[in-house]
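Novice: Sequence and computational prediction follow.
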Amino acid sequence: ASAGGQITPPIMGAASFLMAEYLEVPYTTIVIAAIVPALMHYIGVMSIVHFTAKRLGLEAYPKDQIPQFVQVWREGWFTVLPLIGLLVVLFSGYSPNMAAFIGISLCVVVGFCAIDKPLSLAVPLALLGFIFWKASPYSGEGFSPTMAGVLGALTLLGCLHRNERQSFKDLFDSCHVGVQYALAVGAASAAVGIVVGVINTTGVGFRLGFMVTNGAADMAASLAPLLDWTSLEVFGQASIQQFLSLVLIAIACILMGAGLPTTALYIMLVAVAQPALAQLGVPALATHMFVLYYGVISEITPPVCASAYAAAGIAGANPFRTGVSAFTLGLGKLMVPMVFVYAPTMLIVLPEYFTLVSFLQVTLTCALGVFAIATAVSGYFMAPLNGLWRVLMSIGGLMLVAPSLGSDLASILIIAPVLFQQVSSQRNLQAATQ
């Protein structure tokens, strides 16, 4: 789920600000365009998790054990203070390093420092000194008085709350564990850096975009005569070339984005893939979003999947299996870029493509398609989903995702028997348990 943070409004990642500069549009345009595609990612993640839990027979918490919203906030409000500090610094235009420093410092203050522990007050006093020094005219480009006041207030609140503090032994243990995780992720990132360096030094990446379009044209010329008998436009040579180009560019983005920070991979991929997509007549905004999406997907795509390596380190799990699981959960994010390239109405902000009817048709059917594919991946819907029924649900889901009224109607015919089978299986299960 966190792998969607780079593409989820309103914050997104630093690459979204670069996109606004490249396209010369307001940042709000990028935010609005990203809303629906990001939503599809989370629909896929939540659906697969939900149906997998149903298949495994995992029980929900009883109502009396579910945490109460008001009670949780009353007992843990102070844990939000470091997050507020981090966001204040980040949105004020300072570097991520500065935001991380303030966030971690506030975590130490909130979790370990208190009035009844006089020695521990050295940390918040040092932090306050740093904040107000940054607000002074001697620090150059420092904090504004307003921001310094907000950060100072957060520091004081972190010291004054009445909840239990941890010991400094726990702080030392936290630092020890953090270093261990950082070493595991750093080793993987260093190995990936060698691959990225070779690609950039040899210039392979910058030739790749044009090689892809030429290769797709050759493959389309070979496949089109075999599909002429269908007389369908979707199997024409131009359509096949466009689809193959998109698939190959997506694969190239995933491979080249492996292990890179989002900003760096976006800059590199725009230079490589954007010209190739522009040749296919794809709108500029859809092109940049397409490149960004598939670059971000590299974070959860084996064998590199740097984010999955970090998650596996925390969970004590096998990194490759964690990567495969993450990739499976991210199937929604994998398919959606294809949709907004073929149907830019999903991005909302392109008036030449947007109508309310087309937007609703594309968005709703895409959401239903992602949902259907999630049931096929997890192997459960209303009852266990196996064999041919699972295949039919996958095909029907893919046809729902495809932005075409004809494919939507065909998907209904494919999915209808599966729904009938699921209703029958559910009734049989209920009868067997009574």
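Specialist: Nice, thanks for sending it over.

Novice: contacts and neighbour counts: CA atoms only from here.
Specialist: Fine.

Novice: need the strands for the stretch 301-434 of the chain, in chain order.
Specialist: Defined through DSSP state E, counting those that start in this stretch, the strands belonging to the stretch 301-434 of the chain form an empty list.

Novice: for this protein, which helix is longest?
Specialist: helix 168-202 (DSSP state H).

Novice: Give the buried residues for that one.
Specialist: Using 16 or more other C-alpha atoms under 10 Å as the test for burial, helix 168-202 gives Tyr181, Val185, Ala188, Ser189, Val192, Val196.

Novice: Relative to Ile314, how far out is the second one?
Specialist: Going back to what we said before, that points to Val185. Distance, Val185 to Ile314, by C-alpha to C-alpha, to the nearest Å: 11 Å.

Novice: Could you check how far whichever strand or helix holds Gly295 is from the centre of its chain?
Specialist: According to DSSP states H and E, Gly295 maps onto helix 284-297. For helix 284-297, the distance between its averaged C-alpha position and the chain's averaged C-alpha position is 12 Å (C-alpha atoms, centre = their mean, to the nearest Å).

Novice: about what we covered before: distance to Val45 added to the buried residues of helix 168-202, as a markdown table?
Specialist: As requested, the buried residues of helix 168-202 are arranged in a markdown table below (distance: C-alpha to C-alpha, whole Å):
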| residue | distance to Val45 |
| --- | --- |
| Tyr181 | 25 |
| Val185 | 24 |
| Ala188 | 25 |
| Ser189 | 25 |
| Val192 | 27 |
| Val196 | 29 |
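
Novice: From these, pick the one nearest Ala258.
Specialist: Val192 (7.0 Å; C-alpha to C-alpha).

Novice: In contact with the closest one: list those residues for me.
Specialist: Ala258, Gly259, Val304 (C-alpha atoms under 8 Å, 6 or more residues apart in numbering).

Novice: how near is Gln68 to Val80?
Specialist: Distance from Gln68 to Val80, counting by C-alpha to C-alpha: 17 Å.

Novice: what's the closest non-adjacent residue to Leu83?
Specialist: Gly103 (6.4 Å; C-alpha to C-alpha, 6 or more residues apart in numbering).

Novice: Quick check: which element contains that neighbour?
Specialist: Using DSSP H and E, the secondary-structure element containing Gly103 is helix 96-112.

Novice: Only the buried residues of the following helix or strand past that helix, if you could.
Specialist: Next in sequence after helix 96-112, counting helices and strands by DSSP H and E, comes helix 122-134. The neighbour-count criterion (16+ other C-alpha under 10 Å) identifies Val123, Pro124, Leu127, Leu128, Ile131, Phe132, Lys134 as the buried residues of helix 122-134.

Novice: Structure two is appended below for comparative analysis:
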Amino acid sequence: MSTTNINQQEVEKLIAQYDKESATRQLAGPMKWITFCLLVLFSLYQLASTLFLVLPPQIHRPIHLAFGLCLVYLLYSGTAKGDKGKVGLVNIVLALLGVAVTMYWVFDYEGLVTRTGNYTTLDMAVGGIAILLVLEAARRVVGIPITLIAVIFLVYTYLGPYMPGFLQHRGSDLDRIIGHSYYTLEGILGTPLAVSSTFIFLFVLFGAFLEKTGVGEYFNDLSLVIAGRRIGGPAKVAVFSSALQGTISGSSVANVVTSGAFTIPMMKRLGYRSEFAAAVEASSSTGGQIMPPVMGAAAFLMAEFIGVSYLEIAKSAALPAILFFVGIWIMTHFEAKRLGLRGLTQEELPDKKAVLKKMYLLLPIAIIIAALMMNISAENSAIIGIVSTVAVGAFRKETRMSVADILEALASGARVALGVVAATACAGIIVGTITLTGIGLKLANGLIDLAGGQLFLTLFFTMIASLILGMGTPTTANYIITSTIAAPALIQLGVPAIAAHMFTFYFGIVADITPPVALAAFAASGIAKSKPILTGVESTRLAIAAFMAPYIFVVSPALLLIDTTFTESLWVMFTSTVGMIGVGAGLIGYWMAKMNLLERLLAVAGGVLAVIPGLATDIPGFILLALGFCFSYYKSRKQKQQVQVTP
């Protein structure tokens, strides 16, 4: 594995090991085709509901949840050692129950609406079973942490009068908890599931169609052509291709394994350390979720929570995302220079003309960007992207999609979306209990009090909370929880809403590479055969821009293009990029030549000052960086002269 690209079977094994949402049963026989047909029907229903079906949310969302619950119980085992090839009677019963409790909404829609707050015993029984099924589905697909958090919030809602201090509230009985959690649009069927049933599903489906036409493989080839021959080429290929891969995959682990299967072995062959090679791929792949035009699923939730268009979120995310990848690119460059690594040879690269002839495969991405910029809704933009993918793929025989390919893409998209369905439904329980008890505002005020009203400490505590939650929950669930609790605290302290929500979004994502539980880094270490924890530490070091950028755009929202001119935003981007050069050089220990400890400290200090917005920090930062550059340049010239005079 260290010298050759890993095979597809090993790729699937790693994804299943580190990405819980991908650990589905490998079914055979009739059950395989039953689940396949259900997955295709799920996608077709979602397309129909966008194009021509006009359904009230109390019907559309339960149908969306019905498909999700049914398929989760058919495709995901209840235990880690469960039989991956058989569904079993218990799971079939649970799948049918999932359909029954959700269809209860559909068949008795008018009755449930008219008896709001005065539910029958049957209503309560159905609602209680629905809550339990959602919790178990989330446990199977997403993991124990989010399920445990949801249960804690439910218990807190019931035991409110017995809570200490500011946590105390009047409490709610079981009927009210069940009614609020399942029979209103503020619980399971609330905003998170609403976004899952519209924007998120369609963009996941768009990614599945892109993958089926071979765009993922093309991204790798294009990256090799653009960056392969540069110093330390494979590492830069990993950075570039992973940024592109984020368009078709919302999973850091999936990004790592699919692109890392060939970039990590290349980096190791060239001379990069195993930990560094794995860290480059892990940090770059994690950043794919923050890269417009199609970001991670949580970005669509952010647009709905804040009440702005997805285009606004993508525009705000553009400069920080660029800064993130520039930071990794800079550090891989300095590491390659430090080790004296070469780029790839012409023989190791794909044919440039053949790759450029396939540039048409990028058209769907350009089309979806254009659609969003023309203020076409996110749902319709996604459908335009799907149609254009099929049309563009038809240009050449090797990318043309057959009917079987289209059906497989429909099934694949629905399968990937199951994790989002489970996470958002479970997160809806949490959000519902927060609105029922008012705990969100209490915790926000508590967070501010804990920080003594200081913005920086509040940001720091929010970052720690996001990182801890991210150790056991996917980005979507992490963002929902932290944005509900922490974002209001930041907004109270005067932080713009987009900046506050983007702050929690960023740290929820980088949790995937932050030890001790760094799933993306661990997946990369599985390919590189490196030490997992050291790989996580290296990934965190490489992704230093992801830890700095959120603080920058909170202090200076110009980086998010908020209340600023284009010139001001470019200046912030320029100073931040220059600062990242200094930070990168200092952390790697190389600029024009190898640096001693004093030079490294000088570079990092100057870089951090340049990254912090404002002339008061930019000027001393540039002075320190200039001194560091001069020292390094002088040392490199001296070394070259010594080499020249050596006989």
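Specialist: Cool, got the structure. Note that the structure is predicted; figures quoted are calculated from it, not measured.

Novice: how about the buried residues of helix 122-134 of structure 1 in a markdown table, adding distance to Thr8 of structure 1?
Specialist: Output for those, formatted as a markdown table (distance: C-alpha to C-alpha, whole Å):
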| residue | distance to Thr8 of structure 1 |
| --- | --- |
| Val123 | 35 |
| Pro124 | 33 |
| Leu127 | 32 |
| Leu128 | 33 |
| Ile131 | 31 |
| Phe132 | 34 |
| Lys134 | 32 |
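
Novice: quick one: what's aligned to Glu253 of structure 1 in structure 2?
Specialist: Actually, residue 253 of structure 1 is Cys rather than Glu. Taking TM-score structural alignment, the alignment pairs Cys253 of structure 1 with Ser466 from structure 2.

Novice: Look at its match and say how many residues are nearby.
Specialist: Ser466 of structure 2 has 28 neighbours, counted by other C-alpha atoms under 10 Å.

Novice: Report the contact partners of the closest residue in space to it that isn't next to it in sequence.
Specialist: Taking C-alpha to C-alpha, 6+ apart as the measure, Ser466 of structure 2 lies nearest to Gly508, with 5.2 Å between them; neighbours along the chain are not counted. Gly508 of structure 2 makes contacts with Ser466, Leu467, Leu469, Gly470, Thr475, Asn478, Tyr479, as judged by C-alpha under 8 Å, 6+ apart.

Novice: Tell me the one of those nearest Val11 of structure 2?
Specialist: Thr475 (21.8 Å).

Novice: Map the closest one onto structure 1.
Specialist: The criterion is TM-score structural alignment: under it, Thr475 of structure 2 has Thr262 as its aligned partner in structure 1.

Novice: got a list of what that match touches?
Specialist: By C-alpha under 8 Å, 6+ apart, the contact set of Thr262 of structure 1 is Gln6, Gly13, Ala14, Ala15, Gly295, Val296.

Novice: again, only this time at 10 Å
Specialist: If a contact means C-alpha atoms under 10 Å, 6 or more residues apart in numbering, then Thr262 of structure 1 has Gln6, Gly13, Ala14, Ala15, Ser16, Met268, Leu292, Gly295, Val296, Ser298, Glu299 as its contacts.

Novice: and if you look at Thr263 of structure 1?
Specialist: Gln6, Gly13, Ala14, Ala15, Ser16, Phe17, Leu18, Met19, Leu292, Gly295, Val296.

Novice: again with Leu51 of structure 2
Specialist: The neighbours of Leu51 of structure 2, taking C-alpha under 10 Å, 6+ apart as the test, are Tyr45, Glu379, Asn380, Ile383.

Novice: Report all helices and strands that the helix or strand that the third one is a member of contacts.
Specialist: Read that as Asn380 of structure 2. For Asn380 of structure 2, the enclosing helix or strand under DSSP H and E is helix 378-393. Judged by 3 or more C-alpha pairs under 10 Å, 6 or more residues apart in numbering; DSSP states H and E, helix 378-393 of structure 2 is in contact with helix 30-51, helix 201-212, helix 363-373.

Novice: Now stretch 38-51 of structure 1 on structure 2. Mean distance?
Specialist: For stretch 38-51 of structure 1, the mean distance to aligned residues of structure 2 following superposition is 0.5 Å (mean C-alpha distance after the TM-score superposition for structure 1).

Novice: mind listing what's buried in that stretch?
Specialist: If you call a residue buried by 16+ other C-alpha under 10 Å, then stretch 38-51 of structure 1 has these buried ones: Ala38, Leu39, Met40, His41, Tyr42, Ile43, Gly44, Val45, Ser47, Ile48, His50, Phe51.

Novice: in structure 2, what residues pair with it?
Specialist: Under the alignment (TM-score structural alignment), stretch 38-51 of structure 1 falls on residues 321-334 in structure 2.

Novice: now the helices for the stretch 251-400 of structure 1?
Specialist: Assigned by DSSP state H, counting those that start in this stretch, the helices in the stretch 251-400 of structure 1 fall at 262-279, 284-297, 306-315, 319-329, 331-342, 356-378, 387-401.

Novice: and these, which is most packed in?
Specialist: Among those, helix 284-297 has the highest mean neighbour count (mean count of other C-alpha atoms under 10 Å), at a mean of 24.

Novice: orientation of that one relative to helix 319-329 in degrees?
Specialist: Interaxial angle, helix 284-297 of structure 1 versus helix 319-329 (axes from the mean of the first three to the mean of the last three C-alpha atoms, to 10 degrees): 150 degrees.

Novice: counterpart of helix 284-297 of structure 1 in structure 2, which residues?
Specialist: Using TM-score structural alignment, the partner range for helix 284-297 of structure 1 is residues 497-510.

Novice: Check the mean deviation of the matching stretch from structure 1.
Specialist: After superposition onto structure 1, stretch 497-510 of structure 2 lies on average 0.7 Å away from the residues it aligns with, using mean C-alpha distance after the TM-score superposition for structure 1.

Novice: what's near enough to touch Ile412 of structure 1?
Specialist: So, once contact is read as C-alpha under 10 Å, 6+ apart, Ile412 of structure 1 ends up touching Gly396, Gly397, Met399, Leu400.
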